[in-house]
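> Provide a 3D model corresponding to the input given below.
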Amino acid sequence: MFHPQRTLITGGANGLGKEIARSLQRAGSLVTILDRDGASLKRTAEELGVSGIVYDLSNLQDLAREFSKWDTTYGPFDTLINNAAVSNFGTAWEFELKALSELLNINLLAPILLSQAFIKCRSQDKVRSKILMISSVSAFQGFPYASSYGASKSALLNFSEALSEELNEENLKHISVSVVCPSYLDSKLFSGARPLLGTRILKIQALADEIVGHLQGQTFLLIRPRRLAGLICLKNLLPHRLQIFLSRLLGVQRGMKPMKPSKC
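Next up is the predicted model:
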């Protein structure tokens, strides 16, 4: 079983990141949270008694260099949790380049660059380490009105699968990768979303506790709610027309529709 000793969590000032930090601290890990919201970061760091770093992950240019500094100051980290994410809701043709660039920088490119920096730091010391990616069930299914968000999460899952195999092939087996794909959470990010048929909005604290358990294990992928895992497997076996029918039956098409007026 893997026991995180020193953990860096991006997007750790609020929502799921904050609750993961709380759960990890209870489990005995020394936690550092990173967020671009300085005021919220300060409040959460004081509330939980953890270290905090103010940084905007859309600034990719300095990210690798900054990680090395953070690893020296607050680490060495044996656990990296790429949790930070932003979303744009609306029809796909409404999104402006600036908003799309920010979303892809934060949701996809920042986790890739942080993972690169983390691996370079941990590849030499041979300490057992782990990278955890927070993706989404939208990695498996396109959700109308959240096309760019889903695209970023699908790409993140694909990258994680390849990265995991590369670490094994390059004899860096002491570094492992795992992914969590949750559905809608009770957070500001999904305010107004409708849960899929037969499911409920996930409670953040319960999910955070489960994520820590997943982090300590050896399983690559965690999908929540649990029943969606079977439906995702079934969907991939069906012809496209039946996939669309199943998606509509589950309410995928209406899940994000209440959030459609949101502008990027």
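> CA atoms for contacts and neighbours, from now on please.
Will do.
> nearest spatial neighbour of Leu163, chain-adjacent residues omitted?
In this structure, Leu163 finds its nearest non-sequential neighbour in Val177, 7.5 Å apart by CA to CA, 6 or more residues apart in numbering.
> give me the contact list for whichever helix or strand the one you found is part of.
Per DSSP states H and E, Val177 falls inside strand 175-182. With CA atoms under 8 Å, 6 or more residues apart in numbering as the test, strand 175-182 has contacts from 119, 122-123, 127-137, 139, 157, 160, 163-164, 167, 202, 211, 215, 219-225.
> what does stretch 202-222 give?
1-4, 15-16, 19-20, 23-24, 130, 132, 177-187, 225.
> among the residues you listed, which ones are in strands?
Lys130, Leu132, Val177, Ser178, Val179, Val180, Cys181, Pro182 (DSSP state E).
> and for comparison, fold this next one:
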Amino acid sequence: MRSDFQGRHALVTGGGRGIGRAIASSLKDAGARVTILGRDRAALDRAVSEGGAHRGLTADVTDAASVRAAMSEAAASDGPIDFLIANAGAAVSAPFSRSGEDVFRRMIDVNFMGSVHAAQAALEPMTKRGFGRIVAIASTAGLKGYPYVSAYCASKHAVVGFVRSLALETARTGVTVNAVCPGFAETDLVEESLDRIVSKTGRSREEALSELVRHNPQGRLIRPDEVAGTVLWLCGDAAASVTGQAIAVAGGEI
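Next up, the predicted model:
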């Protein structure tokens, strides 16, 4: 499989931590040249210095011009982008009655438009070369509903719909477009969710964790490397006929 990645350039948005960092590290270990994008310069530098990527560039995925400029710089430095992993995301938890327009717009801007901006910057060069892999990191929240995260669910459903549509447009171009949909995973976002549950409900951290993992029939959080392994397969030659899919990595939840 390593030959599938030698001489290829991968770019991972939100690659400085969590699932994005695990994906970047897996792609690098497989032989790809890896650029990570994010807003946190310190996290990007740390990931690069610890061997998780070759290069880190700052960009705000909600700003199309920022994404395009960073991706152009990455391509100029390390060659055209062969693998785009649109991973950057955010989550907000609140009852719908307290989820104003600003909450919905923030979730759409980061989770959905962040994926759109990255794909728009990467797609034309991919189709001209006749090769590319676009993988959006969605969520099981893009395949089902959860209470108290209506804005987040709406944004992730939008990502899955976008992937399925773009895959049909690009089916004859050599570019595949897929989504990976993790359940609750061992990430900073989930740690923050646990903190909120503890502070709002008075439950212990163990009780809060049990509340999250009850959705997973395996009774555990998903490991970032499990998500990375799925992404790696989708980027490899063996998955050339796999496009328009939303693959759940969720212990049987979906």
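> next, the TM-score between them, please.
Remark: TM-score between the superposed chains equals 0.81 [TM-score structural alignment, normalised by the length of the second structure]; 225 aligned residues with a CA RMSD of 2.0 Å.
> among the contacts of strand 175-182 of the first structure, which ones are buried?
Among these, the ones that count as buried by 16 or more other CA atoms under 10 Å are 119, 122-123, 128-137, 139, 157, 160, 163-164, 167, 202, 211, 215, 220-225.
> still on that earlier bit, I'd like to know how many residues surround the residue nearest to Leu163 of the first structure.
Applying other CA atoms under 10 Å, we find 25 residues neighbouring Val177 of the first structure.
> same thing with Arg36 of the first structure?
Neighbouring residues of Arg36 of the first structure were enumerated by other CA under 10 Å; the total is 18.
> the aligned residue in the second structure for Ile81 of the first structure: what secondary structure?
Using TM-score structural alignment as the criterion, Ile81 of the first structure maps onto Ile85 of the second structure. Assigned with DSSP: H, G, I helix; E, B strand; the rest coil, Ile85 of the second structure falls in the strand class.
> list the residues that contact Ile85 of the second structure.
Taking CA under 8 Å, 6+ apart, one finds Ala10, Leu11, Val12, Thr13, Ile134, Val135, Ala136, Ile137 in contact with Ile85 of the second structure.
> am I right that the second one is in a strand?
Yes. Leu11 of the second structure: assigned to a strand according to three-state DSSP.
> map it onto the first structure.
In the first structure, Leu11 of the second structure lands on Leu8 (TM-score structural alignment).
> what residues are up against that match?
Val31, Thr32, Ile33, Leu34, Phe77, Thr79, Leu80, Ile81.
> same list, the ones in strands among the contacts of stretch 202-222 of the first structure, but as JSON lines with distance to Ser115 of the first structure please.
JSON lines is the format used below for those (distance: CA to CA, whole Å):
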{"residue": "Lys130", "distance to Ser115 of the first structure": "10"}
{"residue": "Leu132", "distance to Ser115 of the first structure": "9"}
{"residue": "Val177", "distance to Ser115 of the first structure": "10"}
{"residue": "Ser178", "distance to Ser115 of the first structure": "12"}
{"residue": "Val179", "distance to Ser115 of the first structure": "13"}
{"residue": "Val180", "distance to Ser115 of the first structure": "16"}
{"residue": "Cys181", "distance to Ser115 of the first structure": "18"}
{"residue": "Pro182", "distance to Ser115 of the first structure": "21"}
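> tell me how far Ala121 of the second structure lies from Val48 of the second structure.
Plainly put, Ala121 of the second structure is 23 Å away from Val48 of the second structure if you go by CA to CA, to the nearest Å.
> any idea how many residues pack against Lys203 of the first structure?
Lys203 of the first structure has 13 nearby residues by other CA under 10 Å.
> swap that for Pro95 of the second structure, sorry
13.
> quick one: residues contacting the aligned partner of it in the first structure.
By TM-score structural alignment, Pro95 of the second structure lines up with Thr91 in the first structure. Residues near Thr91 of the first structure by CA under 8 Å, 6+ apart: Pro144, Tyr145, Ala146, Ser147, Lys260.
> and the second one, what pairs with it in the second structure?
Yep, that's Tyr145 of the first structure we're talking about. In the second structure, Tyr145 of the first structure lands on Tyr148 (TM-score structural alignment).
> count the neighbours of that match for me.
With other CA under 10 Å as criterion, Tyr148 of the second structure counts 16.
> secondary structure of it: a helix, I assume?
No. Counting by three-state DSSP, Tyr148 of the second structure is located in no helix; its state is coil.
> what about the nearest residue to it once chain neighbours are set aside, distance to Ile137 of the second structure?
Leaving aside its chain neighbours, Tyr148 of the second structure sits nearest to Pro95 (4.5 Å; criterion: CA to CA, 6+ apart). Distance, Pro95 of the second structure to Ile137 of the second structure, using CA to CA: 24 Å.
> report the contact partners of the counterpart of Leu123 of the second structure in the first structure.
By TM-score structural alignment, Leu123 of the second structure lines up with Ile119 in the first structure. For Ile119 of the first structure, the contacting residues are Ile175, by CA under 8 Å, 6+ apart.
> for the residue nearest to the spatial centre of the first structure, what are its contacts?
Averaging the C-alpha coordinates of the first structure gives a centre point, and the residue nearest to it by CA atoms, centre = their mean is Ile134 (1.9 Å). Neighbouring residues of Ile134 of the first structure by CA under 8 Å, 6+ apart: Ile81, Asn82, Asn83, Val179, Val180, Cys181.
> ok, the third one touching Gly15?
No. Taking contact to mean CA atoms under 8 Å, the distance of 10.0 Å between Asn83 of the first structure and Gly15 leaves them out of contact.
> the more surrounded of the two?
Neighbour totals were compared for Asn83 of the first structure and Gly15, and Asn83 leads with 23 against 18 (other CA under 10 Å).
> wait, what's in contact with that one?
Asn83 of the first structure neighbours (CA under 8 Å, 6+ apart): Ile9, Thr10, Gly11, Gly12, Leu16, Gly17, Met133, Ile134.
> of those residues, which pair is most distant in space?
Maximum pairwise distance among these (CA to CA): 13.5 Å, between Gly12 and Met133.
> and the strands in the stretch 1-150 of the first structure, which stretches?
6-10, 30-35, 51-54, 79-82, 129-134 (DSSP state E, counting those that start in this stretch).
> what would the ones you listed look like in a markdown table with distance to Ala110 of the first structure?
Output for those, formatted as a markdown table (distance: least, CA to CA, whole Å):
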| stretch | distance to Ala110 of the first structure |
| --- | --- |
| strand 6-10 | 10 |
| strand 30-35 | 12 |
| strand 51-54 | 15 |
| strand 79-82 | 8 |
| strand 129-134 | 11 |
